[in-house]
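S.K.: With the sequence up front, the predicted model follows.
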Amino acid sequence: MSASPTIVLVHGAFADSASWAPVTRLLLDEGYTVRVPAVPNRSLLGDAEYIRSVVEHIEGPVILAGHSYGGAVITVAGVAENVVGLVYVSGYALEEGESLGQLQGGFPDSDLAQHLVYTPFPVVGAEDGIDVSVEIAAFPDVFAAGVSRETTEVLAVSQRPLTALAFGEAAPVAAWKTKPAWGIVSSADHTINPDVERFGYQRAGLRSVIELDAPHLVMQSHPAEVAKVITDAIAELG
């Protein structure tokens, strides 16, 4: 590859771009071009279209890294022509025609299920939507056990919720069918059952998968390891 790809980091549900901050800092320090867009978290199809539009306005190749729900987003957005690779970070690697709910439904619930909060929000000209978030008191242990309490308390009260709609929307495409991909499993994940991650990655035939003894918010607990998976993927792409 003649030019090093721009790295686009895609956050997931119950988080925002700041969740990637430690990894972003490391990649910038290594001289990479990085973008960390704010995902609307309003619908899988809409979010994927938004990220695809971000990608298509970047000149040159792009590698997408998606955390959690962000994995589902890059599965769809990653078909953009200038995307050269995908990195799943404790994420959902959906099959074409599959929704988050369908993939999760094949495995026992994680601890997250009993700590979700459902809040209506207004939609102009339509019925109220439903925002899904994590109980603030449960967030540090369920989402980011092992990350400093000072950090997780801030993240808990600044969550970016995900609409309930997004859980039922099926992925119309699966970019991993045509783009090389790599993955990270958080083996101590209490937000997504780690077997959901393993299953999706194996089915997608990822080039390599590493397991870290880490919480769901692995970018905060193990930023160096996450950054290395991304930069190793770039090196492998040549």
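M.R.: Great, that's in hand.

S.K.: can we go C-alpha only for contacts and neighbour counts from here?
M.R.: Will do.

S.K.: so where do the helices sit in the protein?
M.R.: With DSSP state H as the criterion, the chain has helices at 21-29, 44-56, 69-77, 100-105, 139-144, 149-156, 165-168, 194-204, 218-221, 223-237.

S.K.: In CSV, list those helices along with distance to residue 93 and mean neighbour count.
M.R.: Shown next, in CSV, are the helices of the chain (distance: least, CA to CA, whole Å; neighbours: other CA atoms under 10 Å):
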stretch, distance to residue 93, mean neighbour count
helix 21-29, 21, 17
helix 44-56, 13, 20
helix 69-77, 6, 30
helix 100-105, 9, 16
helix 139-144, 19, 24
helix 149-156, 25, 16
helix 165-168, 14, 18
helix 194-204, 5, 19
helix 218-221, 17, 24
helix 223-237, 17, 17
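
S.K.: For residue 37, which of the ones you listed is the nearest?
M.R.: helix 44-56 (7.7 Å; CA to CA).

S.K.: That closest one vs helix 69-77, what angle?
M.R.: Interaxial angle of helix 44-56 relative to helix 69-77 (axes from the mean of the first three to the mean of the last three CA atoms, to 10 degrees): 70 degrees.

S.K.: Can you give the contact residues for helix 44-56?
M.R.: 8, 37, 39-41, 62, 72-74, 76-78, 80-83, 166-167, 169-171 (CA atoms under 8 Å, 6 or more residues apart in numbering).

S.K.: Quick one: the helices of the chain as CSV, columns for distance to residue 177 too.
M.R.: Output for the helices of the chain, formatted as CSV (distance: least, CA to CA, whole Å):
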stretch, distance to residue 177
helix 21-29, 27
helix 44-56, 17
helix 69-77, 9
helix 100-105, 17
helix 139-144, 30
helix 149-156, 34
helix 165-168, 22
helix 194-204, 7
helix 218-221, 26
helix 223-237, 16
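
S.K.: Quick one: closest of those helices to residue 90.
M.R.: With CA to CA as the yardstick, what comes closest out of those is helix 194-204 (6.3 Å).

S.K.: residue contacts, the residue most central in space within the chain?
M.R.: Residue closest to the mean C-alpha point of the chain, counted by CA atoms, centre = their mean, is residue 67 at 2.1 Å. By CA under 8 Å, 6+ apart, residue 67 lies in contact with 10, 11, 12, 88, 89, 90, 91.

S.K.: Select only the buried ones of those residues in PyMOL?
M.R.: Here is the PyMOL command that selects only those of the contacts of residue 67 that count as buried (16 or more other CA atoms under 10 Å):
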select buried, resi 10+11+12+88+89+90+91
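
S.K.: putting a second one here so we can go through both:
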Amino acid sequence: MKTPSIKRAILASLVAMSLATAASAQAAEGVQNIVLVHGAWVNGSGWKPVYDILTKDGYHVSVAEHPLTSFQDDTTAVKRMVDMQDGPTILVGHSYGGAIITDVGNDPKVVGLVYIAAHALDQGETEVSNGKKYPSATSKTPDIKKTADGFLYLDPTKYAADFAADLAPQQAQFEANAQELTAATVFAAPAGHPAWKDKPSWYAVATADRIINPDLERMYARRANSHTIEVAGASHSVYQSHPKEVAALIEQAAKSAGVAK
């Protein structure tokens, strides 16, 4: 016959196990590993609002920090992060990060791609060439500057209006002065075989984007047959200004790709 103390210990153990199971139940429905990839002129810290939602919902989330020094350097850094995952993985790319996940997404661990106001290039395309077909609001302005050694950055006085119009002014100004300079060569790097031709994809269009023409984003999504949402009034910083919508799309991808597996 069990004593009251033994019964209490067993009950406590069962409760703990139940709580642990509930905490991870949502993520367990599909893919648990998510890798977030930032774009040009920012770093991985901008993903924190999305990261917080995803981790609270039980996902294992990694934020890739790539150097923005060359397309090869950047894909190598993200591939290294994918290699660290313990199973099927969803890759999420913002802006130039979309070009990166289109390449790295060919890795067998990657089972789904999520583009957040991002470039989803086809083989041989470049961001520069597609930008000429679909000019952005900043393409004919002097807002994009170049250093003597070939790195691009946004004029800090124009950064908020061009990149982050729907963020708090103080936050946008900080990001303007903390932006990660980006090698100009990455925007002219031709794409190889695109992973979206072989794997399911999801796309969030930012309808007030001034960095990438929203019509170019729509073309990318349509061509890749992506599951698409449009975030009304969102700037290029949509992943920061609308983290709930972005996180929900990523979770949809994780669950759907998990079922597909």
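M.R.: Arrived safely, thanks for sending. Note that this is a predicted model, so its numbers are computed, not measured.

S.K.: Quick check: TM-score for this pair?
M.R.: The TM-score (TM-score structural alignment, normalised by the length of structure 1) is 0.92; 229 aligned residues with a CA RMSD of 1.4 Å.

S.K.: The residue nearest to the centre of structure 1 matches what in structure 2?
M.R.: Using TM-score structural alignment, the partner of residue 67 of structure 1 in structure 2 is residue 94.

S.K.: likewise residue 107 of structure 1?
M.R.: Under the alignment (TM-score structural alignment), residue 107 of structure 1 pairs with residue 134 in structure 2.

S.K.: what about that match, distance to residue 114 of structure 2?
M.R.: 21 Å (CA to CA, to the nearest Å).

S.K.: Give me the more crowded residue out of those two.
M.R.: residue 114 (32 against 17; other CA atoms under 10 Å).

S.K.: residues in structure 1 aligned with stretch 180-197 of structure 2?
M.R.: Using TM-score structural alignment, stretch 180-197 of structure 2 pairs with 160-177 in structure 1.

S.K.: in the matching stretch, what's buried?
M.R.: Buried residues in stretch 160-177 of structure 1 (16+ other CA under 10 Å): 160-164, 166-167, 169-171, 173-176.

S.K.: For those, give me TSV that also has distance to residue 231 of structure 1.
M.R.: Output for the buried residues of stretch 160-177 of structure 1, formatted as TSV (distance: CA to CA, whole Å):
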residue	distance to residue 231 of structure 1
160	27
161	29
162	29
163	32
164	34
166	30
167	31
169	31
170	30
171	27
173	26
174	23
175	20
176	18
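
S.K.: Can you flag which of those residues belong to strands?
M.R.: Members of these lying in strands (criterion: DSSP state E): 162, 163.

S.K.: Show me which of the buried residues of stretch 160-177 of structure 1 is closest to residue 57 of structure 1.
M.R.: Nearest member of those to residue 57 of structure 1, counting by CA to CA, is residue 175, at 18.5 Å.

S.K.: gap between the closest one and residue 65 of structure 1?
M.R.: In terms of CA to CA, residue 175 of structure 1 sits 13 Å off from residue 65 of structure 1.

S.K.: Show me whatever sits in contact with both of those two.
M.R.: residue 74.

S.K.: quick revisit: select, out of the helices of structure 1, the one closest to residue 131 of structure 1.
M.R.: helix 165-168 (8.8 Å).

S.K.: which strands and helices sit next to the closest one?
M.R.: helix 100-105 (3 or more CA pairs under 8 Å, 6 or more residues apart in numbering; DSSP states H and E).

S.K.: how close does the helix it packs on sit to structure 2?
M.R.: Helix 100-105 of structure 1, aligned to structure 2 and superposed, deviates on average by 1.2 Å (mean CA distance after the TM-score superposition for structure 1).

S.K.: residues in contact with residue 92 of structure 2?
M.R.: 34, 35, 36, 37, 98, 101, 113, 114, 115, 116, 250.

S.K.: if you set the cut-off to 10 Å instead, what comes out?
M.R.: 34-38, 63, 98, 100-102, 105, 112-116, 118, 201-203, 250, 253 (CA atoms under 10 Å, 6 or more residues apart in numbering).

S.K.: swap in residue 253 of structure 2?
M.R.: Residue 253 of structure 2 touches 30-31, 34, 90-92, 111-114, 200-203, 227, 247, 259, counting by CA under 10 Å, 6+ apart.

S.K.: Tell me the residue in structure 1 aligned with it.
M.R.: Residue 253 of structure 2 maps onto residue 233 in structure 1, by TM-score structural alignment.

S.K.: which one in structure 1 is aligned with residue 46 of structure 2?
M.R.: Checking TM-score structural alignment: residue 46 of structure 2 goes with residue 19.

S.K.: how many other residues sit next to its match?
M.R.: Neighbour tally, residue 19 of structure 1, other CA under 10 Å: 22.

S.K.: can you list contacts of stretch 19-31 of structure 2?
M.R.: Under the contact criterion CA under 10 Å, 6+ apart, stretch 19-31 of structure 2 has outside partners 14-16, 32-33, 54-60, 87-90, 110-112, 251-261.

S.K.: same thing but at 7 Å, please
M.R.: 57, 58, 59, 88, 89, 254, 255, 256, 257, 258, 259 (CA atoms under 7 Å, 6 or more residues apart in numbering).

S.K.: Relative to residue 149 of structure 2, which of those residues is nearest.
M.R.: The closest of the contacts of stretch 19-31 of structure 2, once distances to residue 149 of structure 2 are taken by CA to CA, is residue 89, at 36.1 Å.

S.K.: hmm, back to that, could you measure from the nearest residue to the residue nearest to the centre of structure 1 once chain neighbours are set aside over to residue 118 of structure 1?
M.R.: Leaving aside its sequence neighbours, residue 67 of structure 1 sits nearest to residue 89 (CA to CA, 6 or more residues apart in numbering; 4.6 Å). Per CA to CA, residue 89 of structure 1 is found 25 Å from residue 118 of structure 1.

S.K.: repeat for residue 230 of structure 1
M.R.: Distance of residue 230 of structure 1 to residue 118 of structure 1, given as CA to CA: 34 Å.

S.K.: hmm, back to that, relative to residue 169 of structure 2, which of the contacts of stretch 19-31 of structure 2 is nearest.
M.R.: Distances from residue 169 of structure 2 to the contacts of stretch 19-31 of structure 2, taken by CA to CA, are shortest for residue 57, at 29.5 Å.

S.K.: Right, I'll leave it there.
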